[in-house]
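K.L.:
Build me a model from this:
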Amino acid sequence: MKAWTVDTFIEAIMEVRKAQSDERLENTTARELYEAISAVVNQEISQNWSKTKESYARKKPKQIYYLSMEFLIGTLLKSNLLHHNLLDISNEAIMQLGFDPDEIYRQEHDPGLGNGGLGRLAACFLDSMASLRYPGHGYGIRYRYGLFEQRMINGYQTELPDYWLENPYPWETRKKEEAIEIAFGGEVHMHKRTNGKLEFTYTNTEKILAVPYDIPVVGYQNKVVNTLRLWSAEPTTTEDELKSEAYYYQLEHQHSFEQISGFLYPDDSSIEGKQLRLKQQYFLVAASLKNIIRDYKKTIRHSLKFLPEQVVIQINDTHPSLAIPELVRILVDEEGFGWNEAWRITTRVFAYTNHTIMSEALEKWPVDMIKKFLPRLYMIIEEINERFCQGIWFDHPELRGKIPDMAVIADNQIHMARLAIIGSFSVNGVAKLHTEILKTREMKDFCSLYPHRFNNKTNGISHRRWLVMINPRLSNLISETISPLWINRPRELTHLLRHTNEPSILEKLDQIKQQNKEELANFIHKLTGILVDEKSIFDVQIKRLHEYKRQLLNIFHVIYLYNELKDNPHLDITPRTFIFAAKAAPSYYFAKEVIKLINTVATVVNGDKSLQGKLKVVFLENYNVSLAEKIIPAADLSEQISTAGKEASGTGNMKMMMNGALTIGTLDGANIEIKNLINRSNIFIFGLKAEEVYDYYHNGEYRANEVYQNDERIHQILDQLKDGLVGNQEFKDICFHILSTNDPYFTLKDFDAYVETQQLVDQAYRNRKKWLAKSLINIAHSGKFSSDHTIQEYATGIWKIKKM
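P.N.:
Got it, this is the predicted structure:
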């Protein structure tokens, strides 16, 4: 490998520019310089990528394939530079060429390959697999358009197309020669072979090509490069067919199938949207399985009965769970296995990660839809269900009464979580509370049937991106204080605990946080025109907009503080800046109303000079990875306030903890594990516990209207929404919804405890030394939540794979 210096890096950039253009270097634009640096880095990557593939082919290790509908990888230039130990050299080279490094890195558009925590987790896992030298790869879909680009118009969310591929994407390599044909629909014909076995053939199917685009997943300074393979849907139509009389039919057919990789999460409020989602899911699993088996045959050259010894497939939530019947189909229909052997192989290959507690969010598909688009798969699912139900009836008579609640096919629906549990050898939750709820409540019957399948693997985050890359000042301070070894062994961050009472370290920590806040304040002003107090508490809630995440509780607290200050302008409170960022699903009316409410409150609060700058509210539009990277290093307070028992884990809590923010939160998801690590005195916990929430649901004793009648603060806030003091009666629907549905996420019930705990935050922040010590304690324990630790647990506890 080349030993780089700033001079040789500049020379390499100039060589690329000469090859790209005859123009002189001084005429280079920021975009062109970004492309040139990306090309230089790609040259470094390609050598290690080839060597990694050769190593896997030669040594034939057991490999992990991670199937996910989302991979929220964020921008890659800075990350790839960091992983090649070139980031500082690149920054210096860019400055010597007369550019601002941030301007160059901003040229890269966030890939529209994910929405939230599910996709970001998948990206962190791939990063950790490569950095820990595990042979692991991702399979996803190359969506041409991301979820949507969010713009605020009069405070309302407006969705614009997120065409992230407008410019060539430098990190992908198209592999048309490895395309795979996928079939939908048609008729299934069953024949008996001469040996007595059944044979299945298909006619009148509609075919589409899955064309792979490979993105390198670069390990941290270890020369390992794994692969994220994304499938693009393309027509099988030939040029001759397009010239034929059926031209317009072929064109329409081509367009409909290209839509499969057109949009991340098409709107499923219509039948057409549901059908497209189903096609996407089958497209992903069918292409990925054919690819995995093709590689297995080429490399291993053994019967597929040995597949579980070489391959493990992790399905990230239920979206890829059609892979289970699809593998059975391949083994039975194409490879000649009998059912029992095919099922034995399948159930030793798949592992399933559950990401939701809420039963209403568990994925289901109408039987008729599966029959129409995947007729053979429906036959296999029916067989799986029949054998499973018979197994319960004969082998577990104590569970006979539970069969309707456990069957894969029930109420004319196919229950994908049940299919995933039945067809996998491991079922894991993503935080201790989440797993416990799965085992004792939501999936209790399955746990009694398969007690050894259920296990916990608490989520994690890549500390390389979420600390080393986005917060270099803090990263450097840590390295100076405890040595840089923590970057490869993040659990060694605990050595910081020795320094929580050192004034010099705390002072430096304070200075770093202040610099980060100043940078965010400048960004906010440039983006929104809002001036925020850099000395105020930066109170941050950034995550998908959903009722259970309770952005509504947060904005109710803002309205409460506003009312208090209007009644008493001299009220002694620490100035606070509330920072929100969130996208609401396009068809999620209530969530979009909450966004409008936040923006309306921001307009009222920020425009009221009588508050003397004590409160500011900022809603930053188009939340994505890049925006999170700007906000998180500057956060003082991390809002993790979901209804207890509803958030599976959360990873935003880990990211802000790692960057020194203190958490205010319920005993939900990974908040519990954070609290257990850092001690309750270093986190702000409030609200109902999960078992209390469950009891209220079960016994029906909660009355939201009584809280409204008895708590003057709540009464005032809801009346302000209803009567138009905030927003001209625009928000009476929010008020009506909360009271008419009996406040299903206990926003009103937890309000009093939340306000009281926020007052404790206010008081704690005034003692800077103690606050900074708490901050350092949080950072010191955050290594436990590195995805390196999580992947190590997956590798040893589930996948049984070894480092290369």
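K.L.:
make it CA atoms for all contacts and neighbour counts henceforth
P.N.:
OK.
K.L.:
check contacts around the nearest residue to Ser642 once chain neighbours are set aside.
P.N.:
Nearest in space to Ser642, with sequence neighbours left out and distances taken as Cα to Cα, 6 or more residues apart in numbering, is Lys549 at 4.2 Å. Counting by Cα atoms under 8 Å, 6 or more residues apart in numbering, Lys549 touches 640-643, 647.
K.L.:
likewise Leu552?
P.N.:
Leu552 makes contacts with 594, 747, as judged by Cα under 8 Å, 6+ apart.
K.L.:
one more, for comparison:
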Amino acid sequence: MPNPDTAAPRDAEVLRDTILRKLTYDLGKSRTAARDRDWFMATALAVRDRIVDRWLEELRATYETGAKQVYYLSLEFLVGRLLRDCVSNLRLDPVVKEALASLGVDFEQVRQAEPDAALGNGGLGRLAACFMESLASLSIPAFGYGIRYEHGLFRQLVRDGWQREYPEDWLTFGNPWEYARPEIAHDIGFGGSVEAVPVSEVRMRHVWHPAETLQAVAYDTPVVGWRGVHVNTLRLWSARAIDPLKLDAFNYGDHVGALADRVRQESICKVLYPSDESPAGQELRLRQEYFFASAALQDLVRRHLRVYGDLRSLPDKVAIQLNDTHPAIAIAELMRICVDLHDIPWDEAWELTRNTFSYTNHTLLPEALESWPVPLMERLLPRHMQIIYLINAHHLDSVRSTHSDDGRLLASVSLIEEGHGRRVRMGNLAFIGSHKVNGVSALHTELMKQTVFRDFHTLAPGRVVNKTNGITFRRWLHQANPGLTSLVTETIGHRVLDDADALTALVPHADDAGFRARFAAVKRENKQALAKVIRSQLDLRVDPGALFDVQIKRIHEYKRQLLNVLEAVALYDAIRAQPMGNWVPRVKIFAGKAAASYHRAKLIIKLMHDVARVVNSDPTLRGALKLAFLPNYNVSLAEIIVPAADLSEQISTAGMEASGTGNMKLALNGALTIGTLDGANVEILEQVGADNIHIFGMTTGQVEARRAAGTRGAEAIAASPQLEEVLEAIESGVFSPDEPGRYRELVASLRGDDFFMVAADFDSYWAAQRAVDARWADTASWQRAAVLNTAHMGWFSSDRTIAEYAADIWQVPVGRRASR
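P.N.:
Next up is the predicted model:
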């Protein structure tokens, strides 16, 4: 693989010829007939060729040296567009641009022709993608395992203010980055019965006879690290029916029925997060989780036995990380493989399993800690249900030996919830089946110990550790913000490209008026680019000189987009009441998807649009306030919004956001945070200092105390005439004259228990926003704080996070220095 920093002068010519060959012989297109999509495919294939040799060499070397490998199991990998990522990490930027320019083709147009891989929803999937890139950049041998969704998460369109979901068609024209591996296919069973077969007078072997079997087929994507020093594998599984067609039924004229089983089985990889409102939806989601977890384990066990011959050495050569509870069924599956298929005694198999797995928890929300109805599990995975029962029996016996009379404790730590319908608790299974359990921010980890895993932490006090999330700076600074990257490297040197900690060298420059002006000029250019997108998508003109106030994340009540909208209405009223006031021009920018079945979140999106319609059309504001909701939020849209943001809204209810990574991306690009003391906001505060962040609202303890006291939102509303006026306007239909009662239930929830503390935190949020206005009016103060945010974000590199996982959880060496 050529070193692009010392690339030969003819390298662009060689690449140009390769692109033309790919266009002609792989795509069957001529130069004159080729469109942007064709040029993208040809360029991607040409770039991919430069990765393959190193990729295959790394795979070979890993097994020759006996290196321990990391296997990252995640239901989501939100990788985004990969062309610029690969080109940048290979340091081929000028070579590719020159090669395309010599063909009369613009690189940016080619890059834009690539669809976003629809393999994730939000932070969880994007974190997995950042981690895969950092694993490669740190030369840690790793596989990512997930599902190759044909449509992935839905494509979001907004019609009359309402979210509408449509299939995402990212695979329509093929995926040039992947290699199909039809020869790598594993049988995945569902249903059926379990037979106990005597093998001696004292021992039985359990044989599972599935009622149906399908195959998981591998598709491999190479993941190239920084400077191309290492390449890992993202292996995604696609479902394939063993019997694709019932020929007898087809010949008898039942053309649809002949394909019914195939359609049902292959639906596993059609859509990410099918709605689980129906029993059929729940079953499909469980099928998805077992499908990819089983395929991953069969795959890595096959590879391990081929190289090392003995499954008992698995913990020495393999570290499996469960990204949330979605792959937790893998613990029962590995026990099945060990006990049923390889005759390893139960106790030895359990020790092997626990030493191999570790588990990342991403939420404190009880509903997000997955549980499955026992009858569904018994019907779909009968052998696994038996194994889970036996794991639970041994586990509770152990607890009883030291806490024999504590019935509450036993019920709390059981794998089976006995309440309203018996359910299997996947979070509990993941905890006891792992040697380490980590949270994703310091606050989140401490809350885990105090709340959802309090009793487990008492029983296993050293198992819970913290690994604060991080982001890859290659994507979220170098690629997303090339203007800022150029300024930074010109100012403090190129070392910062390899060592995120070097960003601290910017600190003295925060007091340099000339540097601050150049920093602000970069931000202005990024805002102009975003303003063009807003104009193009929404037919809305916004002033790049206004404060760009950004909240981009999944729409959820705990993330409190509603609080932001209420403040917008209050600000709208205030500006109209005092039109001669010295108001800071502000553009509130929203983006995010609501789960298809999350009706309250979809109603909040509608409220955003109703408020925007009124505010944006009111000439009395004279541009002082505008609202913009950009639909179909994805990685590519984030790469435009993040560099343009002035203010980063991280306003979740304290104690409910595990970490966040959007907060890191925005701060890295020079946005000031307005936020609660929640998730990684706490660590951002520690890094950037209290003078360079705007913190408001109740703390986690105060939220818990208010809930425990049963305090209702009506009390906070009664104490805030401004909020009362806002809610009366929304409730009475001022923003929904076509349906005056549209938001009555929403407002009633705020007057009631106000579970997410929207009303309770409103006045504090309003005051913090006015402090933001005051700082914005002081240009030097704002620009200084923006520079210091960027300068102090090096600690949030995913290289640092992965290095901590490697040392503390996986026990694998790091091949390249990680920023600390």
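K.L.:
picking up where we left off before, what's the counterpart of the residue nearest to Ser642 of the first structure in the second structure?
P.N.:
Taking TM-score structural alignment, the alignment pairs Lys549 of the first structure with Lys559 from the second structure.
K.L.:
before we move on, what SS does the most far-flung residue of the second structure relative to its centre have?
P.N.:
In the second structure, Glu201 marks the outermost C-alpha relative to the chain mean, sitting 51.2 Å out by Cα atoms, centre = their mean. Following DSSP: H, G, I helix; E, B strand; the rest coil, Glu201 of the second structure is assigned to coil.
K.L.:
so how far is Gln650 of the second structure from it?
P.N.:
63 Å (Cα to Cα, to the nearest Å).
K.L.:
for Asp406 of the second structure, same thing?
P.N.:
In this structure, Asp406 of the second structure and Gln650 of the second structure are 41 Å apart, going by Cα to Cα.
K.L.:
How about Val413 of the second structure?
P.N.:
33 Å.
K.L.:
More neighbours: the two, which one.
P.N.:
Between Val413 of the second structure and Gln650, counted using other Cα atoms under 10 Å, Gln650 has the larger neighbour count: 27 against 23.
K.L.:
The more buried one pairs with which position in the first structure?
P.N.:
For Gln650 of the second structure, the aligned position in the first structure is occupied by Gln640, per TM-score structural alignment.
K.L.:
so the strand ranked longest in the first structure corresponds to what in the second structure?
P.N.:
Under DSSP state E, the strand in the first structure containing the largest number of residues is strand 206-218. Counting by TM-score structural alignment, strand 206-218 of the first structure falls onto residues 212-224 of the second structure.
K.L.:
average offset between that stretch and the first structure?
P.N.:
Superposed on the first structure, stretch 212-224 of the second structure shows a mean distance to its aligned partners of 0.4 Å (mean Cα distance after the TM-score superposition for the first structure).
K.L.:
mind listing what's buried in that stretch?
P.N.:
212-224 (16 or more other Cα atoms under 10 Å).
K.L.:
Figure out how far that stretch is from the centre of its chain.
P.N.:
21 Å (Cα atoms, centre = their mean, to the nearest Å).
K.L.:
same question, stretch 636-644 of the second structure
P.N.:
Relative to its chain's centre, stretch 636-644 of the second structure lies at 16 Å (Cα atoms, centre = their mean).
K.L.:
Which strand or helix spans the nearest residue to Asp406 of the second structure once chain neighbours are set aside?
P.N.:
Nearest residue to Asp406 of the second structure, sequence neighbours excluded (Cα to Cα, 6+ apart): Arg400, at 7.9 Å. Arg400 of the second structure belongs to helix 382-402 when assigned by DSSP states H and E.
K.L.:
so what does that helix touch, helix or strand wise?
P.N.:
Packing partners of helix 382-402 of the second structure (3 or more Cα pairs under 8 Å, 6 or more residues apart in numbering; DSSP states H and E): strand 193-198, helix 329-336, helix 374-380, helix 407-413.
K.L.:
equivalent range in the first structure for that helix?
P.N.:
Under TM-score structural alignment, helix 382-402 of the second structure corresponds to residues 375-395 of the first structure.
K.L.:
Measure the mean distance from the matching stretch to the second structure post-superposition.
P.N.:
Mean for stretch 375-395 of the first structure is 0.8 Å (mean Cα distance after the TM-score superposition for the first structure).
K.L.:
buried sites along that stretch?
P.N.:
Within stretch 375-395 of the first structure, the residues that count as buried by 16+ other Cα under 10 Å are 375-382, 384-385, 388-389, 392-393.
K.L.:
What is the burial count for the aligned partner of Glu258 of the first structure in the second structure?
P.N.:
When the second structure is aligned by TM-score structural alignment, Glu258 of the first structure is paired with Glu266. For Glu266 of the second structure, the count of nearby residues is 17 (other Cα under 10 Å).
K.L.:
what ranges do the helices span in the stretch 51-200 of the second structure?
P.N.:
For the stretch 51-200 of the second structure, the helices defined by DSSP state H, counting those that start in this stretch cover 83-89, 93-101, 107-112, 123-137.
K.L.:
Now render those helices as CSV, adding distance to Gln578 of the second structure and mean neighbour count.
P.N.:
Output for the helices of the stretch 51-200 of the second structure, formatted as CSV (distance: least, Cα to Cα, whole Å; neighbours: other Cα atoms under 10 Å):
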stretch, distance to Gln578 of the second structure, mean neighbour count
helix 83-89, 48, 23
helix 93-101, 52, 19
helix 107-112, 44, 17
helix 123-137, 40, 25
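K.L.:
Neighbours of the alignment partner in the first structure of Ala185 of the second structure, how many?
P.N.:
When the first structure is aligned by TM-score structural alignment, Ala185 of the second structure is paired with Ala179. Residues contacting Ala179 of the first structure under the criterion other Cα under 10 Å number 20.
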